[in-house]
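In: Sequence below, structure please.
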Amino acid sequence: MPPFHVRHLHLVRHGQSTWNVEGRLQGQTAHPELTDLGRAQAQSAADLLAERVTGTVAVVSSDLVRARQTADVIARTLGVRVVDDPDLREQSVGDLEGLLTSALEATPDTDDGRHVSEVKWGGGESLEDVHRRLAAPIARALTASHDHVVWVTHGITACVALARLAGRSHRDVEWDPIVNGAVVSTSLSRP
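Out: So this is what the prediction gives:
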């Protein structure tokens, strides 16, 4: 059997944004920026990664402002450049984006046989769409020439990515909250 090269993937949820504070659904809305706390969370994540990362590293970020601002802090601390990857964006929730979460009303279960993870909320993406979208960046991480790959992404996207990395479907995502600025590390191996 050929030897395996182990790569480490570190998923970082962006720091607190202005819309996190306001309680708004962000989805793929590009402009919400980090708060002062969000910048501090980004620096804490960067400091933690500086302790964990040995060898070569790539920092890959969602191109949405809150993620990119977090990635810039991490990349500066690690001494590398950021590569933007729109595949790491948050789930689009269409016309629900910008609404206060407190103003949302529960909707009835789908009666057409679809699983809740297959519903395109607000006309955006379903979790199934996000799961499918993450195949490409996972493949790129597996073939990266770096020992460590840092993804700066979003809460839902990170949860879906962890499910996909564990071989689970879009219907079997674990919803343990990933707080702003958190770092979740895992190992990837391939022959």
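In: all contacts plus neighbour counts: C-alpha atoms, from now on.
Out: Will do.
In: can you give me the helices for this protein?
Out: 18-22, 36-52, 65-78, 127-133, 135-142, 155-165 (DSSP state H).
In: Relative to His5, which of these is closest?
Out: Each of these has some distance to His5 by CA to CA; the shortest is helix 135-142, at 9.5 Å.
In: re earlier: packed most tightly, which of the helices of the chain would that be?
Out: Highest mean neighbour count of the helices of the chain: helix 65-78, a mean of 23 (counted as mean count of other CA atoms under 10 Å).
In: on that earlier part again, would you mind giving the helices of the chain as JSON lines with distance to Asp112 added?
Out: Supplementary listing: these in JSON lines, determined by distance: least, CA to CA, whole Å:
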{"stretch": "helix 18-22", "distance to Asp112": "33"}
{"stretch": "helix 36-52", "distance to Asp112": "41"}
{"stretch": "helix 65-78", "distance to Asp112": "36"}
{"stretch": "helix 127-133", "distance to Asp112": "16"}
{"stretch": "helix 135-142", "distance to Asp112": "27"}
{"stretch": "helix 155-165", "distance to Asp112": "24"}
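In: one more to line up against the first:
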Amino acid sequence: MRVVPAVRAGVLRTMMSATGTTETLVTTLADILPPLAPNAQRLYLLRHGQTDWNAEGRAQGGGFDIELNQVGRRQAEIVADELDGIPLDVIASSHLKRSRQTADIVHSLHHSDAKRVVMRGFGEMRFGEFEGYAIRGPLCTPERKAYYLGVAATLRESADTKWPGGGESTRDVETRGRLALQQLLNDTQAQHIAIVAHGRFNKIMLSSLLYQDSTKHQDITQGNTCVNVLDFEGDECTSQLLNYVDHVES
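Out: Here you go, the predicted model:
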């Protein structure tokens, strides 16, 4: 077995060479993604790193501004290394700390020449009265879990149903998210754009862009610092990667 030295951070992948020998290679996204078409734009949609509320299973929407914890900061450094070699022109984030901090780490480590943008349209969904409450894990009561699942089921049925207590609907998030994305794509005319956003926001945007049905967002998974890669060419949107988390899991 020949091991290629880890000259940069990345993911170890074992592959079979043409001669039949096994090789362990250090690869990043730049090594595995196909070339971008000349007239296309490539979007790298990330979720922020972990917060204490993530770890505790609390609903963390747009109404609370929670910072990254130590694990989340390390995750941000790892995903920054994973994006090394990608010629990012723009790094955008929402206005919330967990998103901004993750994007700032990506920007500072390998892409300090990229334009840094903050847009409120990329903020997390507001979950109304559920924000701050545990909805999974040991801190979640059976009663709260049942209530949460019941409300979540109504959101699956209708994109216009809002979370009780002043929350947003799926359509609210879809509308502001697509407007912000279109503005960013049009204003920058950049080829390689990273957006660091949020779990539910990403799910809604992905289901809207790829399936034309934002109510399907509950079928999508988004881990902390996952990377989704979408190519935009004309009116077409093509997914290259969804919920890519090899860098975190390895």
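In: Determine which of the helices of structure 1 approaches Gln28 of structure 1 most closely.
Out: helix 65-78 (9.9 Å).
In: Now do the same for His217 of structure 2: its match in structure 1.
Out: Using TM-score structural alignment as the criterion, His217 of structure 2 maps onto Val173 of structure 1.
In: actually Tyr44 of structure 2, not the one I typed
Out: Per TM-score structural alignment, Tyr44 of structure 2 is aligned with His10.
In: for Lys97 of structure 2, same thing?
Out: So, by TM-score structural alignment, Lys97 of structure 2 is matched to Val65.
In: and what of Ile78 of structure 2?
Out: Looks like Ile78 of structure 2 aligns to Ser44 there (TM-score structural alignment).
In: contacting residues for that match?
Out: Each residue near Ser44 of structure 1 by CA atoms under 8 Å, 6 or more residues apart in numbering is listed here: Gly181.
In: That one and Glu51 of structure 1: what is the separation?
Out: Distance check for Ser44 of structure 1 against Glu51 of structure 1: by CA to CA, to the nearest Å, it reads 11 Å.
In: What degree of burial does Met15 of structure 2 show, as a neighbour count?
Out: 12 (other CA atoms under 10 Å).
In: element containing the closest residue to it other than its chain neighbours, please.
Out: Nearest residue to Met15 of structure 2, sequence neighbours excluded (CA to CA, 6 or more residues apart in numbering): Glu23, at 5.4 Å. Remark: Glu23 of structure 2 resides in strand 22-27, with elements defined by DSSP states H and E.
In: got a list of what the residue most central in space within structure 1 touches?
Out: Among the residues of structure 1, the one closest to the centroid is Thr153, at 2.8 Å (CA atoms, centre = their mean). If you count contacts by CA under 8 Å, 6+ apart, Thr153 of structure 1 has them with 11-14, 61-62, 67, 88-90.
In: If we use 7 Å, what do you get?
Out: 11-14, 61-62, 67, 88-89 (CA atoms under 7 Å, 6 or more residues apart in numbering).
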